[in-house]
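Peer 1: Pasting the sequence and the predicted model now:
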Amino acid sequence: MQLELRHLEAVCRIAEAGSLSRAAALLGVSQPGLSAQLRRIERVAGGELFVRGQHGVVPTPLGKFVLSKAERVLREMDALAAGTRAAVPHPTLRLGSILLVLTDGLFGHLERELPGHEIEFSIEQSVTTLTRMLGAEQYDAIMYGEVAEYEVPLPDGMAVRTLIPKEPACVRVAATHPLAGREQVALAELAEETWLSSAEDDDGSPEAMVEACRRAGFVPRFRYRIADRKMRYDLIATGRFVSLSQPTSPYAEGTVLLPLAGDPITGRIRVAWNRAALSDDRARLLYRAAGRAYLDGVPYNTFYRSWWASRPELHPNLD
């Protein structure tokens, strides 16, 4: 038997997981099957790679040596796969995203950063769907949001970079709403409102919303989950509903965007990509296009323009 890439991957997953059972779950195999495979790998390596104990497994000195070489080989294979794809004159960039405001202006920036490149772009309603399709190599890269402390789990082999580390949520209300003329509102002042939410609910936003409202002394009342942005805006304009919104959201007739006092709900925007499908250079250009598309929306909101200008540490590095 000779060691293959799948064997090196198994050794790395065992070390990362800290136990055979967790590693088996990550690899999609049975624990007895993984144990048998590890024994075969150890015979080829010439000794035990892990010490097995009641709290999991720990690499032996030989295991640490094999791990260091395995990680290097796997990184080189990722680089080889990305490099060969990048060597194609203009490989198609397969990009997925949830409905972030920055996607509205993304296309122009992508054309400037990646001139002549064919781009497939899709909007998904679920972060879970995005990450699943990224892991299945149906997307090369994805853009998504995370709310509060929630972190989206990514498949193995992915790189991730934070585009916007902190963004305060605002509330969109009808232009005729009694609070519409205020410079900002406290979340508690919206206790009697009926809320609309977007269709995606796996980015931590429902939990963050409920927790923020709990701290404000009430339980939010939700009515509809609507994916279509224009439909949400039209319903809000009737005065029957309110909704959380990104501060970079553009003007929508019949509605206004109000800051929430104290930033009770914040999120962030991230870009993730498959290292085997996207070179570091193309990932950098995608990140820069997304950052510039985001900055295009900052002037829409007078409050946010000031908030953003006072926090240069949050600005993306687009050099």
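Peer 2: That came through, no problem. Here the structure is a predicted model, which is why all the values come from computation and not from measurement.
Peer 1: contacts, neighbours, all on C-alpha from now
Peer 2: Will do.
Peer 1: Can you point out the buried residues in the longest strand seen in the chain?
Peer 2: Ranked by residue count and defined by DSSP state E, the top strand of the chain is strand 158-168. By 16 or more other CA atoms under 10 Å, the buried positions in strand 158-168 come out as 158-160, 162-168.
Peer 1: So which of these is the closest to residue 16?
Peer 2: When those are compared for distance to residue 16 (CA to CA), residue 158 comes out closest, at 14.9 Å.
Peer 1: Do I have it right that the closest one meets residue 272?
Peer 2: Yes - if you go by CA atoms under 8 Å, residue 158 and residue 272 touch, sitting 6.6 Å apart.
Peer 1: hmm, back to that, turn the buried residues of strand 158-168 into TSV, columns for distance to residue 294.
Peer 2: Putting these into TSV (distance: CA to CA, whole Å) gives the following:
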residue	distance to residue 294
158	23
159	21
160	17
162	13
163	9
164	9
165	13
166	13
167	11
168	14
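Peer 1: List the buried residues for the lengthiest helix in the chain?
Peer 2: Residue-count comparison of every helix in the chain, with assignments taken from DSSP state H, identifies helix 61-87 as the longest. By neighbour count with 16+ other CA under 10 Å, helix 61-87 contains the buried residues 63, 66-67, 70, 74, 78-83, 85-86.
Peer 1: Next secondary structure after that helix?
Peer 2: Counting by DSSP states H and E, the next helix or strand C-terminal to helix 61-87 is strand 93-97.
Peer 1: Pull the contacting residues for residue 58.
Peer 2: The contact partners of residue 58, taken as CA atoms under 8 Å, 6 or more residues apart in numbering, are 15, 18, 50-52.
Peer 1: just those now: which is nearest residue 292?
Peer 2: Sorting the contacts of residue 58 by distance to residue 292 puts residue 15 at the head of the list, at 39.1 Å, by CA to CA.
Peer 1: what's near enough to touch the closest one?
Peer 2: Shown here is residue 15, whose contacts under the criterion CA under 8 Å, 6+ apart are 57-59.
Peer 1: Below is an additional structure, to be compared with the one above:
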Amino acid sequence: MKAIVLEGQGKPLQLVDLPTPTPATGQVQVQLKAAALNRRDWWLQQGASRQPSVPGSDGTGIITAVGEGVSPDRIGKEVVILPSLYWGDNPLAQSADFQILGIPSQGTFAEYIVVPAENVYDKPTYLSFAETAALPLAALTGYRALFTQGNLKPGQNVLLTGIGGGVALFMLQIANQIGANVYVTSGSAEKLERAKQYGARGGVNYHDADWVDQLKAASGNGFDLIVDSAAGNGFADLVKLAKIGGRIVFFGATRGNLPELVPNALYSKQLALIGTMMGSPDEFAAVLTFYEQHQLRPVIDDALPLAEADQAIRKMTTSEQFGKIVLSIA
């Protein structure tokens, strides 16, 4: 089979021939039709711990073979893959065996993959393979951040930082759909305008010296929920923007570690700081149901053939994309 391989830290992604994997007991083989990139793939290219390896966490395709213990009736089914491997029984957090699909296990940037049978779900019927491939990791992460960890309700104010990335755009779609008041930040005026086209009530450029004051004025009295993936020095400003009794949920640190926070600002406003990542099988099923019910379509920035995976991942270096970057495989 053809597959994309990361051969070393910082090296370009290469298209190579690899043996086609066969399913073991409890597994299924999926002929992949499309895959999608995540920021995780970019970070792994900068310093992957195990090489050579096939990256990719998001994928969709058709079941072409099954291992022992799996019904052969599943062969031919169009499916999407849950990238949370071995989550475990605790809905609050992943198990010690938890992995994210794609390094150290073989990822989805390939013509075929084998995964546990419980990790494949029916593909949403109204979405193309490319649109479906965009969903798994980012939509699951965003759904958990908003609802399981963030307890978002209709009518509440929510701030999403760094709009344009996959997770933030999924959260914008989902939160807007339930009737939350969504505001966003970005360093790009163009991205702020595009976010408004997708339902954001307002947005500010975080390069502006008064961006915090702008958001306070726009939102009325601050935010019930703030979801952030940057951390760094700007995190202290998010504390200022949170309402009394508000929640700040974070799932990344692209700008570095959290600065020193003044405890008084946290306990006097009775704020909750909540970490989150990925999500459980039940949450993934909920994401698919939500999108099917509301007929939402993921935002696709670009779609490229598998052979151009390195060109695709280079787009993420400058964060120029607005939406997901997808690889067409077959």
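Peer 2: Received it, and whenever you're ready, just let me know what you need. Note that the coordinates shown come from a computational prediction; the quantities given were computed from them, not determined experimentally.
Peer 1: Could I get the TM-score for this pair?
Peer 2: The TM-score (TM-score structural alignment, normalised by the length of the first structure) is 0.27; 151 aligned residues with a CA RMSD of 6.7 Å.
Peer 1: Tell me the helices and strands packed up against the longest strand of the first structure.
Peer 2: For strand 158-168 of the first structure, the packing partners by 3 or more CA pairs under 8 Å, 6 or more residues apart in numbering; DSSP states H and E come out as strand 266-274, helix 280-297.
Peer 1: and if we set it to 6 Å?
Peer 2: strand 266-274 (3 or more CA pairs under 6 Å, 6 or more residues apart in numbering; DSSP states H and E).
Peer 1: what angle separates the strand it packs on from strand 93-97?
Peer 2: Angle between the axes of strand 266-274 of the first structure and strand 93-97 is 150 degrees (criterion: axes from the mean of the first three to the mean of the last three CA atoms, to 10 degrees).
Peer 1: Identify the residues contacting strand 266-274 of the first structure?
Peer 2: Strand 266-274 of the first structure is contacted by residues 140-148, 158-169 when judged by CA atoms under 6 Å, 6 or more residues apart in numbering.
Peer 1: at 7 Å what do you get?
Peer 2: 140-148, 157-169, 287 (CA atoms under 7 Å, 6 or more residues apart in numbering).
Peer 1: Helix or strand for residue 172 of the first structure, just tell me which one.
Peer 2: Once you assign secondary structure using DSSP H and E, residue 172 of the first structure falls within strand 170-174.
Peer 1: Tell me which other helices or strands that strand touches.
Peer 2: Judged by 3 or more CA pairs under 7 Å, 6 or more residues apart in numbering; DSSP states H and E, strand 170-174 of the first structure is in contact with helix 229-237, strand 242-245, strand 255-259.
Peer 1: Which secondary structure state does residue 130 of the second structure sit in?
Peer 2: Local secondary structure at residue 130 of the second structure is given as helix here, using DSSP: H, G, I helix; E, B strand; the rest coil.
Peer 1: Which residues are in contact with the closest residue to it other than its chain neighbours?
Peer 2: The shortest distance from residue 130 of the second structure to any residue other than its chain neighbours is 5.5 Å, reached at residue 34 (CA to CA, 6 or more residues apart in numbering). Neighbouring residues of residue 34 of the second structure by CA under 7 Å, 6+ apart: 59-61, 129-130, 133, 326-329.
Peer 1: and among the helices and strands packed on strand 170-174 of the first structure, the most buried is which?
Peer 2: Of all those, strand 255-259 has the most neighbours on average by mean count of other CA atoms under 10 Å, namely a mean of 24.
Peer 1: Quick one: list the elements packing against that one.
Peer 2: Under the contact definition 3+ CA pairs under 7 Å, 6+ apart, strand 255-259 of the first structure sits against strand 170-174.
Peer 1: Toward the C-terminus from the strand it packs on, list the very next helix or strand.
Peer 2: Using DSSP H and E, the helix or strand that follows strand 170-174 of the first structure towards the C-terminus is strand 194-197.
Peer 1: now the contacts of residue 58 of the first structure as JSON lines including distance to residue 232 of the first structure?
Peer 2: Written out in JSON lines, the entries for the contacts of residue 58 of the first structure read as follows (distance: CA to CA, whole Å):
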{"residue": "15", "distance to residue 232 of the first structure": "47"}
{"residue": "18", "distance to residue 232 of the first structure": "46"}
{"residue": "50", "distance to residue 232 of the first structure": "55"}
{"residue": "51", "distance to residue 232 of the first structure": "56"}
{"residue": "52", "distance to residue 232 of the first structure": "55"}
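Peer 1: quick check, nearest of those residues to residue 255 of the first structure?
Peer 2: Within the contacts of residue 58 of the first structure, distances to residue 255 of the first structure taken as CA to CA reach their minimum at residue 18, with 52.0 Å.
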